[in-house]
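A.B. asks: pasting a predicted model and its sequence here:
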Amino acid sequence: MNIGIIGAGYIGSALAVRLTSLGHSVYIANSRGPETLKDVEQKTGATAVTAEEAAQRGSDFIVVTIPLEKIPDLPNNLFEGVAPAVPIIDTSNYYPLLRDGQIPELETGDLTESGWVQQHLGRPVVKVFNNIFAEHLEKNGQPAGTPGRIGLPVASDDTAAKQKVMALVEELGFDAVDGGTMRESWRQQPGGPIYCNDLPANQVKEHLAQLGTERTPEQHAEFLANQNAAEKHMEAQGIKLK
């Protein structure tokens, strides 16, 4: 397959390594230009291109994996000419303290993180790969049926795109779990029980069921408080996201 990745950070690079190892053609871009990605090309086997080229060449999948704060900086015509059937994967997470600043719609809970991304991109997106560490994404995939195989939730309003992405998740070595609609994707966001805990599929499904589908104000406040505490802990450890 031909897969475009916009964003050459931890998740983008991890995906590039795995996808090229499976025989796919991967085109990877960052905000500084392909000439700055020689090391990434060497490490991943992907071809460095511009963001526009990654979108055009990713005829099977396009992955957007950049900091949330940078989403509005993407070109307005980035997906012009891209077929509607091409799934656009969003991996973003909201880190208001360490990176993104406060985004009003996410603070109030009016939108999920990927719902906000979807509005900016003007195209339906599929939320996945946001709740697993990059190193685990690259190295911890297992054959289907392996006990304890990590389950990854996949959320989207586009049912056909979601099914294609779930098949890709399985190919990468993880159990794909239907995470519902974009409105329900809050359940896999930071601050919740599914975030970066490498749970098997049955436990992911249990947490999805326990959380329900409609986010309550109390749940939104709890997730934000948990994420705030996690970011402060990261800050105390000297971890920087910028």
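C.D. replies: Great, that's in hand.
A.B. asks: all contacts plus neighbour counts: C-alpha atoms, from now on.
C.D. replies: Will do.
A.B. asks: pull out the buried positions in the longest helix seen in the chain.
C.D. replies: In the chain, taking DSSP state H as the definition, the longest helix is helix 217-236. Neighbour counts using 16 or more other Cα atoms under 10 Å place Q219, H220, F223, L224, Q227, N228, E231 of helix 217-236 among the buried residues.
A.B. asks: also this one, for the comparison:
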Amino acid sequence: MSTSQPPSIATLGVIGAGRIGRAIASLGRDAGLEVVVAASREPEAFRSLVEREAPGARAVRLADAVRSDAVVLAVPLSRLRSLPPAAFEGSLVIDAMNYWWELDGHLPQFEDPLTTSSELVQRHLAGARVVKTLNHLSAYALEELARPAGEPDRIALAIAGDRAEDVSAVMALVDALGFDPVEAGPLAEGLRFEPSTELFGADADAAEAREMLARFWDSQRGRVVARARTSAGE
């Protein structure tokens, strides 16, 4: 996949061997990155699956995956507490997770309109540097819709993070993976591309994605959040 700027991220760890994790691993290999995949199971249990669907990627233990330049979290959000914070100390962590009560069960902390799922990820992995992206496209889009830079039908991925250098590195990675990066602001702005937002699940180009992000507060979800935050005095 050709890119306008080489990513500073040369090694990519993916935590999660499900469909989303495997799709991201495959994109990373297509971009020429060294990719490793970890899961809750021992590597031997999913090695053949990774090798088949992301040729060149390696199945490893979590301790090996977190040594990568960036680590993608692609597991159910309900498993967040099973991730040991000490293992991620100093890591650049890309949060590709979403809260689904149907899958995760009702978890009140992730239903609180005063915060966002990624802020809670950052709180749990306090020593990591968390950037939100790769969460609002479908598995199909990740598998089938990546395009080289400059292609007219290239779609966008929004990115939110608190540290400019980390956001810049992740934007270059997203570009290398085959999508147009759109900066959404600090990590709290991940709110604008979580589930129940206009951008979530939309195969939008960069201009459309920026428009969707801009009109979030006029959406039903945006109004619900705004009312809750006003009531809380924020």
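C.D. replies: Perfect, thanks for sending it. Bear in mind the structure is a predicted one, so any value in this text is a computation, not a measurement.
A.B. asks: closest one to I28 of the first structure out of the buried residues of helix 217-236 of the first structure, please.
C.D. replies: I28 of the first structure has its nearest neighbour among the buried residues of helix 217-236 of the first structure in E231, at 28.5 Å by Cα to Cα.
A.B. asks: R147 of the second structure maps to what in the first structure?
C.D. replies: In the first structure, the residue equivalent to R147 of the second structure is Q142, according to TM-score structural alignment.
A.B. asks: what's the neighbour count on that match?
C.D. replies: Q142 of the first structure: 17 surrounding residues under other Cα atoms under 10 Å.
A.B. asks: my read: it touches F174, true?
C.D. replies: Yes - between Q142 of the first structure and F174 there is a contact under Cα atoms under 8 Å: 6.5 Å.
A.B. asks: which residues are in contact with both of those two?
C.D. replies: Common contacts of Q142 of the first structure and F174 (Cα atoms under 8 Å, 6 or more residues apart in numbering): R149.
A.B. asks: show me where the second structure has its helices.
C.D. replies: Counting by DSSP H, the helices of the second structure are 19-30, 43-53, 62-65, 101-104, 117-124, 139-144, 164-177, 206-214, 220-231.
A.B. asks: for D153 of the second structure, find the nearest of these.
C.D. replies: Judging the helices of the second structure by Cα to Cα, what sits closest to D153 of the second structure is helix 206-214, at 10.2 Å.
A.B. asks: so what's the residue nearest to the spatial centre of the first structure closest to, chain neighbours aside?
C.D. replies: Centroid check for the first structure by Cα atoms, centre = their mean gives T91 as the closest residue, at 1.3 Å. Distances taken as Cα to Cα, 6 or more residues apart in numbering place N130 nearest to T91 of the first structure, at 4.5 Å, with adjacent residues excluded.
A.B. asks: that neighbour -> the second structure?
C.D. replies: In the second structure, N130 of the first structure lands on N135 (TM-score structural alignment).
A.B. asks: what sits against that match?
C.D. replies: By Cα under 8 Å, 6+ apart, the residues touching N135 of the second structure are D95, A96, M97, N98, E194.
A.B. asks: which among those gets closest to A54 of the second structure?
C.D. replies: A96 (17.9 Å).
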